[in-house]
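Q: below are the sequence and a predicted model for it; my questions follow.
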Amino acid sequence: MHQHSLDISVDADLCIGNAMCRQAASRTFVTDEHGQSVVGEPPLDGREQILHAVSACPVAAIVVRDAETGEELFE
């Protein structure tokens, strides 16, 4: 599975902007004007890096799903 078959989202209500996801997958997650993480287009990191970013988020603000099946993925 390539990263392009992943549906990635960041819940702005949960994100505290600590940048752990950006450290783990800096070519996928970028900072918005409020200092929170958002998904850049297109997400350029590999699946493993993206899933590491999910696990690094201290507030579980990132959701990654298989774009074909809708299944939520975890590291």
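A: That came through fine.

Q: can we go C-alpha only for contacts and neighbour counts from here?
A: Fine.

Q: tell me the contacts of residue 41?
A: residue 28 (Cα atoms under 8 Å, 6 or more residues apart in numbering).

Q: one more structure, for comparison:
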Amino acid sequence: MGDRWHIEVDRSLCIGSGMCAGAAPDGFRLDGARQAHPVGAEAEASEAVLEAAESCPVEAIAIRLVGSGQPVFPPDD
């Protein structure tokens, strides 16, 4: 993909399902309160991280392009 992404988890929405950590274990972790957080605020674009965002049952994960801020997920409609 070649891009860098800024990854955020809205912890007020996160229900701790662990789907993100299962789909992208290098990209997401659950903390002691079973809340997800990205391993790093920025990461190389990856299919696994995108799949994790798409699989979140409450759409708590947002991905934007570093620099431009253009949304990757959820996409602007």
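A: In hand now; what should we look at? Because the structure is predicted, anything quoted here is derived from the model rather than measured.

Q: name the residues of the helix or strand encompassing residue 30 of the first structure that are buried.
A: For residue 30 of the first structure, the host element (DSSP states H and E) is strand 29-31. With burial defined by 16 or more other Cα atoms under 10 Å, the residues of strand 29-31 of the first structure counted as buried are 29-30.

Q: ok, stretch 42-60 of the second structure next?
A: Those would be 42-43, 45, 48-50, 52-54, 56-57, 59-60, for stretch 42-60 of the second structure by 16+ other Cα under 10 Å.

Q: so the top helix by length along the first structure matches what in the second structure?
A: Longest helix of the first structure, by residue count under DSSP state H: helix 47-56. Matched against the second structure by TM-score structural alignment, helix 47-56 of the first structure falls on residues 46-55.

Q: hang on, the earlier thing: got a markdown table for the buried residues of stretch 42-60 of the second structure, with distance to residue 68 of the second structure too?
A: Output for the buried residues of stretch 42-60 of the second structure, formatted as a markdown table (distance: Cα to Cα, whole Å):
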| residue | distance to residue 68 of the second structure |
| --- | --- |
| 42 | 13 |
| 43 | 15 |
| 45 | 14 |
| 48 | 22 |
| 49 | 19 |
| 50 | 18 |
| 52 | 22 |
| 53 | 20 |
| 54 | 21 |
| 56 | 24 |
| 57 | 27 |
| 59 | 22 |
| 60 | 21 |
